[in-house]
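Peer 1: Sequence first, predicted coordinates after that:
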Amino acid sequence: MADETAAATPGGAARRALPATGWAVLGLLSFGEELSGYDLKKWSDRSLRFFYWSPSFSQIYSELKRLEKAGYAASRMVAQETGTRDKRVYRITGEGMDAVRRWARETPVDPPVLKHGPMLRLWLGHLLEPRQMRELLLRQQEFAEGMRLGAEADAAAAQEEEAWAYPTLTLKWAERYYASERDLAAAMLKDIETLDAPGTTGTDRTP
């Protein structure tokens, strides 16, 4: 996890290192709107969660404080209707826009790391009853289809905002990804049926 120490850029300017959550929050602000912590959480739930992760409220507010301290974001209080507490909204600064643009263009992209619970259970399938393995794969199908439908709906909503052209494409990628996860689980169910066919045994298989 990156810390808050300043790192020198080739041009001599100092830039502050941020954890991935910080860059994600700053990236949400880079679309140019003033957003509250609640807005940022809502936006991350409608986009980031489908392909990375959705930070908690505590993580978002922690990163907003860090971004303000770094000079990457600024905030102000906005009056609300009578009887409602004023809310604080955040915007990206010019320095913040330069930093997140530089991060997106220059920072090496980490390869995706697969941590797949159903696959791990499938690997240990010799310890499960066939019924348990089938139920697990059916749940994986249902989960993947639910995520696919969510990504499809949010992609359709994002199309209404011209500034969200690339997030829309990312959501379409997520939609296709979860469709493939759904179909892979279905294929695994067929493979399990083959293993359970007469004349095959699963208890003496080694990894």
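Peer 2: Now that the structure is in, tell me what you want to look at. Numbering: from 1, shown residues only.
Peer 1: contacts and neighbour counts: CA atoms only from here.
Peer 2: Will do.
Peer 1: Going along the chain, name the helices of the protein.
Peer 2: Taking DSSP state H as the test, the helices found in the chain are 20-29, 37-45, 57-70, 94-106, 117-123, 130-158, 165-195.
Peer 1: Export those helices as CSV, with columns for distance to residue 84 and mean neighbour count.
Peer 2: Putting the helices of the chain into CSV (distance: least, CA to CA, whole Å; neighbours: other CA atoms under 10 Å) gives the following:
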stretch, distance to residue 84, mean neighbour count
helix 20-29, 24, 21
helix 37-45, 15, 18
helix 57-70, 20, 17
helix 94-106, 31, 15
helix 117-123, 44, 14
helix 130-158, 28, 18
helix 165-195, 32, 17
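Peer 1: try this one next to it:
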Amino acid sequence: MTQEPPNLPPTSWAVLGLLSFGQELSGYDLKKWADWSLKFFYWSPSYSQIYGELKRLEKAGYAVSRVELTESTRGKRVYAITDEGRAAVSRWARDAPVEPPVLKHGVMLRAWLGHLMEPERLREVIEQHREYADRMSRLAEVDAEGAAEVAEWAYPELVLRWSKRYYEAERDLARQMLDDLEELARRPPPKPEGGEHARLKK
């Protein structure tokens, strides 16, 4: 019988997953690793979020910490995954239900409200998003190439390449939206009471 994964939020599993690659990591290290990989497809955490999750994981017995002495007067606290934590995150990765991603796309929401904006301003917003997606795709490619040099990061490398393709698609969709806006500008204005709005009012 498959054991149910513990009831932890996905952010906890993300932090525990960072520890699952076998190294002891400080909160600073975890932030750096998350910004290097997780930010492309899931989460770019703050330090307070990371430390909050680490406390949760220690309380659950899934991580342990120790103070590593350094040359400074204050030691550095580092964290490691426990055997129980590795088993738990393995069960979660293997057995958790496959949930559809939740799309909360701020630029699409603003475009949906395009009738409240000047057409040129809407184009500027979408162009900024297109540039952002292009930049993220290039960053993901660089980080994927870095991951390819470390055997333990074989799967993160594949996900970074997935992220690269995702942002390329988002860039291309933004470009298509700009073309759609040009086409819309050439259309004759619709009749006031026609179309789908009239049906929705009934």
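Peer 2: Here it is on my side, so go on. Remember, predicted model here, so these are calculated numbers, not experimental data.
Peer 1: May I see the helices of the first structure arranged in CSV, with distance to residue 204 of the first structure as well?
Peer 2: Shown next, in CSV, are the helices of the first structure (distance: least, CA to CA, whole Å):
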stretch, distance to residue 204 of the first structure
helix 20-29, 44
helix 37-45, 44
helix 57-70, 47
helix 94-106, 49
helix 117-123, 13
helix 130-158, 15
helix 165-195, 12
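Peer 1: Out of these, which gets nearest to residue 77 of the first structure?
Peer 2: Closest to residue 77 of the first structure of the helices of the first structure, according to CA to CA: helix 37-45, at 12.3 Å.
Peer 1: Which one of the helices of the first structure lies nearest to residue 11 of the first structure?
Peer 2: Nearest of the helices of the first structure (CA to CA): helix 94-106, 12.0 Å.
Peer 1: ok, how many other residues are close to residue 73 of the second structure?
Peer 2: Here the number of neighbours of residue 73 of the second structure (other CA atoms under 10 Å) works out to 7.
Peer 1: and if you look at residue 10 of the first structure?
Peer 2: 7.
Peer 1: Report the separation between the equivalent of residue 135 of the first structure over in the second structure and residue 162 of the second structure.
Peer 2: Aligning on TM-score structural alignment places residue 135 of the first structure opposite residue 124 in the second structure. According to CA to CA, to the nearest Å, residue 124 of the second structure stands 27 Å off from residue 162 of the second structure.
Peer 1: Residue 9 of the second structure too?
Peer 2: Per CA to CA, residue 9 of the second structure is found 23 Å from residue 162 of the second structure.
Peer 1: list the contacts for residue 75 of the first structure?
Peer 2: Residues near residue 75 of the first structure by CA atoms under 8 Å, 6 or more residues apart in numbering: 68, 88-91.
Peer 1: which among these end up buried?
Peer 2: Among those, the ones that count as buried by 16 or more other CA atoms under 10 Å are 68, 89-91.
Peer 1: what's the residue closest to the geometric middle of the first structure?
Peer 2: By CA atoms, centre = their mean, the first structure has its centre lying nearest to residue 52, at 2.3 Å.
Peer 1: Aligned to that one, what sits in the second structure?
Peer 2: By TM-score structural alignment, residue 52 of the first structure lines up with residue 42.
Peer 1: just the buried ones among the contacts of residue 75 of the first structure now: which is nearest residue 31 of the first structure?
Peer 2: Nearest to residue 31 of the first structure among those, with distances taken as CA to CA, is residue 91, at 9.5 Å.
Peer 1: Please tell me I have it right and the closest one contacts residue 71.
Peer 2: No. Between residue 91 of the first structure and residue 71 there is no contact under CA atoms under 8 Å: 10.9 Å.
Peer 1: wait, which of the helices of the first structure is closest to residue 206 of the first structure?
Peer 2: Of all the helices of the first structure, helix 117-123 sits nearest to residue 206 of the first structure, with 9.8 Å by CA to CA.
Peer 1: can you tell me what part of the second structure that closest one aligns to?
Peer 2: Using TM-score structural alignment, helix 117-123 of the first structure pairs with 106-112 in the second structure.
Peer 1: The matching stretch: average distance to aligned residues in the first structure?
Peer 2: Mean deviation of stretch 106-112 of the second structure relative to the first structure after superposition (mean CA distance after the TM-score superposition for the first structure): 1.4 Å.
Peer 1: who touches that stretch?
Peer 2: Here stretch 106-112 of the second structure makes contact (CA under 8 Å, 6+ apart) with 122, 125-126, 129.
Peer 1: Since that was my last question, I'll sign off now.
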